[in-house]
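1. sequence and computational prediction follow.
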Amino acid sequence: MTLAVLCGSTANVLTSETASEVRSALLAAGATRVVSVNGPDMSAQLLRLAALAEEADEPLLLCADDLVAHPSLLWTLATEPAGRSTALVAATQSGDGGDLREDRGRLVAAPDGPTRFLGALCLAQTDLGLVTAAVANARRPRGGTDVLVTATNALDVLLPGLLGAGLVPIATRVRLLHAERVHTHAQLSAARQKVAAVDEDKALLRLAVKEKDDFFTTYAVSSWSPLVTKLCARAKLTPSQVTALSVLFAVAAALAFWQASRPALIIGAVLLYLGFVLDCVDGQLARYTRKFGAFGGWLDTMADRAKEYVVYAGLAAGAERLGLSFAWPLAITAIVLQTVRHMTDTWYGALHDEAAARQAVGTAGNSDAGGGVGARLSRASNKVQADTGSVAYWLKRIVVFPIGERWALIAVLAAVANGRIALAAVVVWGLLAFAYTLGLRSLRSISMRVGVLTTVDTSQHRDDGRLVRGVVSAAGLRQPLIWAVLAAVAPLALIGAVAAGWVHRGTPWRAGDLEWVRAGGAGIWLVVAALIVLLAGAAARSDHGGPLDWLVPAGLRAAEYLVAVAVAMICDVPPPVVFALLFVLALHHYDLTARMEKGAPGKPAKRALLGWDGRVVLLVFFALAGIATGGELLLAIGIGVHFLTGAIKDWRTGESR
């Protein structure tokens, strides 16, 4: 951020007194240059703003000169983590109608809405092209009223025009700080007193905590984690360094769980809790110091998943040390379940954001509209979410089994029981949470009538390989979700049949013993299941714009992982080997979504030889060739090396957040 624009207010006798204060606040926010746009001609001011936007090659921080606020609020606008456009807003007071409302933190136009604009806006560089259209919209009379005559500041005219042109800014709310626009000497004096009454640094430290977090995190972590955040800031640690420390704590916890003695399990539980505290602190430190970056966001996401899955492995290994059966199968079930769940979380979030964007420009996507089941569920959910702190609010947040609750459950059960019980609890609660969220989200998605995979590189996020892109997709099947679901069901059914003993398991290609590849044997059924899985690639080129097609990536992840599990069961692959394969596959797939979510560099245009399709073929080949254990281990090493080298190459010029 190097350019700020100070927008002059007309018909305001305080302009000369407030403008210098606002200019100082803009400079404190990181602007090295402040351009003033003022004068009584509102139309000329708007045209000047459009010209500045056309000339700019950097974000623009726009601020009305009648705003009295803490400088850190403008600093917050200028340092939005993902580099998105954002506006300073506040909840409306009684009788003070706003014209905005929030949808998942994004602002959309809403007559008499619960949110009002406070006169400060940071436009991302990618959104500067909307300013010209916004000015054209703003200069048109609306409802018989010429806003150029009634408005006192160009920003009050520009923002509605930007929203009409398709801008969906992020909401930056005042919360513990203070900001208001003043028009009289009494208002100016009162506003200055309110600003001076707030300990800005103390408020910023508290504001670094997420406003709406999960139950365990809110009461068992965020109640004291700001103290750790302050210590880390004084020690000049970066958020990424804190992330690295949290990884060390999680690995130490996993090693303690592996030891499996009662003291070791208790120590592991404590280490896991402290690691989770640090996991919260890294984000708080980033928000407190405003040190953001795509690399830090990506690293945080990848570390969260890696830590959790390493703990699963530690719990399973410890239970096995105690002679407890089924621990590794539970760990494998947990990693498959959580990864598939996270894939649905990512794409449902993207779907909601797309719905908000389309609603902003008056197209389909308003999940609250209509009277269908999905719309009613959406309204009920929004009502519960608005009732912060109520029993229903906390139950809704707990039932979905977020990471804080997962880590708390693991720590408590590992300390008082053992790793197998902890893993079983994670699987059972995870399955119930998945069924709950999947059912409700599907109903709400149908009411939104929005597709999201059509807005991205679908082939990349499906993780299609050359076999699908070049051969299988030529079949041109439609309904990609149906084929993705069938792809997941086929290996799952095979796993159930093998576990029940309905399918014969044998040593592949042993001389004189081909029963396993005859009718009814595991070999033939494995090939059949793999062919059904590969059929999901035949719909790769079809439109993925259906209301439920956001589930396709999760279906493909489940299909691939379950094929790996089926091969392991049929060929007696040691559970740690298949867990290692699933671990690196999960990191690979989280990498795809984390880059999208954190605004990180995308994968190079060059496509990898192996996608999910190629890996499925390799897994079946390893099984048929009698080298399933070595093959899965080799595949795990290959994927892991490819992931690490690719990450290092892509991020070697990245800055820590």
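-> Structure received. Numbering: from 1, shown residues only.

2. all contacts plus neighbour counts: C-alpha atoms, from now on.
-> Will do.

3. buried stuff in the strand or helix carrying V281?
-> Using DSSP states H and E, V281 sits within helix 262-289. For helix 262-289, burial by neighbour count (16 or more other Cα atoms under 10 Å) applies to 262, 264-289.

4. how big is the angle separating the helix or strand following that helix from helix 262-289?
-> Toward the C-terminal end, the helix or strand that comes next after helix 262-289 (DSSP H and E) is helix 294-321. Put simply, helix 294-321 runs at 170 degrees to helix 262-289, going by axes from the mean of the first three to the mean of the last three Cα atoms, to 10 degrees.

5. quick one: list the elements packing against the very next helix or strand once past helix 294-321.
-> Downstream of helix 294-321, the first helix or strand assigned by DSSP H and E is helix 327-360. Contacting helix 327-360 under the criterion 3 or more Cα pairs under 8 Å, 6 or more residues apart in numbering; DSSP states H and E are the following elements: strand 106-113, helix 294-321, helix 419-448, helix 552-570, helix 575-597.

6. and those: which comes nearest G496?
-> Comparison of the helices and strands packed on helix 327-360 against G496 by Cα to Cα identifies helix 552-570 as nearest, at 9.1 Å.

7. got another one to weigh against that:
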Amino acid sequence: MTASAGSLVGDDAARTVHGFSGGADVVLLGAPGATPGTAVEASLPDVAASLAELGLPSPLAHLAGAPADQLTWLAEALERSDDVPVVVAAPDLHISHVALLDLLDRPGVRTAALVADPTAIVEGAGLAGRARVGRDGKQVESVGTAHHTVSRPDRALPGVLRVAPGDRAAAAQALRTAAPLADPSWGDDGVAAATLVLVRAGLPVQASPLGPFDWSRGGVRAVGAAGGPWRQRLRGASRGGDGFFSTYAVRPVSRRITGFGLGHGWSPNVVTMVSLGLGVLAALLVATGAWWAWVVAAVVLLVALAVDCVDGEIARFTRRFSPLGAFLDAVGDRVKEYAVLAAVASVAVREGAPGWPVALAAMAAVTVRHLEDYAYEARLRPSRRSRPDLLPADTPHDLGPQDAPTTFGPPPSRRAQAVHWSKKVVHMPIAERYLLISLTLLTRRPMLVLWALLVAVVVAVAWTQGGRVVAVLLRRDPTWGAVVPAAARGELDEQLDLGPLARLVGRLVGPASRPPFVVGLAGAAVLVVAVPLLLWTGPVAASLAAAVVGSALVALGWQPPVHDRLGWQAPAALWVAEALAVGVLVHHTVGVQTAAGFAYVAAVAYHRYDVVYRLRDTGTAPAAWLATAGLGTEGRLIVLLLLATFAPSAVVPVLWVAAVLLAVLYLAESATGWRRWIAAQGDPLATGARR
């Protein structure tokens, strides 16, 4: 069924089918089931018609026999060839082809099952197929049938399974092995039974989330977002997990812009650059110091935030993911935020207020929050990795606790939702920070803008880091047991940004006599507390000595690979040490109001963000020589303190030169690394680069 023109979104190019499942073998598996004939179902095509809309051929056949026969016949269909995918669908499923695009026509999808949010089910929730997806959201861990229970189910199974060409032989073997074990007690849901067999046999089955679409099957009916399928797809293009302001204010605006852009062929990367330009424009308006310009800048900054959401929404709607977009996203948000802070600080200094140290502190606090978050997520990743329950196909219960619930949980209560959104706001994600900056810009009080952001982000850091550290110290951190020590240098080591001096100390000591992690923690405490304190109160030479001692302890205790319950605190601690020392050195020891320290710290901050984004999006770290060329955290700190000890008048000029050199160095290596990775991806359509 083709959607009416009034319900369409975007032009033909935006709605095009890429053909990732083109030529697939199609199998309808299971009993047709009853047809309720509800209003929602009447508006939806049956699954065969939807598959035809995607260019898939007519089904090979429809088998509705006993479970053993269904599995055997499906195995035979899989053995026909191994050069095209196989799409297995429930014959009684009613769903739009638009809802199937992310499973059947998206790059990066291999063998995968369509999974849906059970809270969208308005009728027959007890009849819906059930599954549990891993905490990382990547794989199906367990599946339920009439015979099999699934512990803690969190997804419904509408009834579509895609088997990748390279998995056909393994899937056929698993089905043939399981077929003799199947009996009528397994029920009529052949797609759920087949998915269960593949999961329990150890074949990775990706979880392909169904967006906010209408669907129905037998006595089950789920209702999606308002509007037709393409409108629902536009709604689902908004990234999940945003903050409160983004979810309820920014995204509704960005989707309107996205709808317009989809109809006019906008490129996601061009949209990213436009958002960056708007952020820079806001900074230039602020730099004028005029009240009216600050009001306009407040509006422009929020527009830039909305436009920044559009690039990802266009990419997700069209399923065209450019790896270049990951690089542009990595730098755009920081450039906009830092540029506005610098503009506000410059106006404050012109008016006789100490704008630069507060701006530097605010920038450092924002960076701390992100570094801590990324390091913590990297630490938890092993514990959140999907772990399918590998069992014989006829075992009635999965590996979950025997007393675990086997039905869908209730939707979150209002109190739970209020707590969730309150925590989101306190966490100060980017939309909340932009809102705070925009609102305070309206006051035309530069120090209020800077202090408000600094205090809000410090509270966010105290909330997140404090809670996590307390949980670790009180042994209430159940995830740590799943964190396996790394055998080689890992993500955490790359984020530390230790240079040649630290590596030299590590080589002199050797891994055999490696001190415990707490030694490095003591060194970090010296760098974070003693060095700035001595810079503030005593001779610079004393702070230099403290920096040497602290750096040596860090090098000893944090030799790669770092592995400790508090290891995720290490990158943020070293960042705070460097930023704090630079701020105190410039604005107290030397005693000048200059942007040199801000520029220097911004260059280093870019590098730290770049390391995180490259590890997250590409799985590769910057070139090994970069830590040597950039001297590392300990090297840069010691060189600056040496300069302050013997040539304090040269500190500010050297900071300016170092800021430029580091920016060029980091940007050049970053651009080279991203370009190399982009070239390795080949067709940009074939990458699932995160947006």
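-> Received the coordinates, thanks. Because the structure is a prediction, the values reported are computed rather than measured.

8. please state their TM-score.
-> Once superposed, the chains reach a TM-score of 0.78 (TM-score structural alignment, normalised by the length of structure 1), with 601 aligned residues with a Cα RMSD of 4.2 Å.

9. what helices or strands is the helix holding V281 of structure 1 leaning on?
-> Packing partners of helix 262-289 of structure 1 (3+ Cα pairs under 8 Å, 6+ apart): helix 200-207, helix 225-234, helix 239-259, helix 403-416.

10. give me the stretch of structure 2 that the last one matches.
-> Under TM-score structural alignment, the alignment places helix 403-416 of structure 1 onto residues 430-443 of structure 2.

11. quick check: buried residues in the matching stretch?
-> Within stretch 430-443 of structure 2, the residues that qualify as buried are 430-438, 440-442, counting by 16+ other Cα under 10 Å.

12. same question for stretch 482-502 of structure 2.
-> 483, 490-502.

13. ok, now stretch 45-52 of structure 1?
-> Across stretch 45-52 of structure 1, burial judged by 16+ other Cα under 10 Å covers 45-47, 49-50, 52.

14. returning to what we had before: from the helices and strands packed on helix 327-360 of structure 1, which stretch is densest packed?
-> helix 552-570 (a mean of 26; mean count of other Cα atoms under 10 Å).

15. any idea how far the residue nearest to L436 of structure 2 when sequence neighbours are not counted lies from G619 of structure 2?
-> Counting by Cα to Cα, 6 or more residues apart in numbering, L453 is the residue found nearest to L436 of structure 2 once chain neighbours are left out, at 7.0 Å. The gap separating L453 of structure 2 from G619 of structure 2 is 32 Å, by Cα to Cα, to the nearest Å.

16. same check on L285 of structure 2?
-> Going from L285 of structure 2 to G619 of structure 2 by Cα to Cα gives 38 Å.

17. can you report how many residues neighbour the counterpart of L210 of structure 2 in structure 1?
-> By TM-score structural alignment, L210 of structure 2 lines up with R173 in structure 1. Applying other Cα atoms under 10 Å, we find 22 residues neighbouring R173 of structure 1.

18. if we can go back for a sec, which of the buried residues of stretch 430-443 of structure 2 lies closest to W656 of structure 2?
-> Nearest to W656 of structure 2, judged by Cα to Cα, of those is I437 at 26.9 Å.

19. check contacts around the closest one.
-> 298, 449, 453 (Cα atoms under 8 Å, 6 or more residues apart in numbering).

20. ok, now L413 of structure 1?
-> Going by Cα under 8 Å, 6+ apart, L413 of structure 1 touches 419, 421-422.
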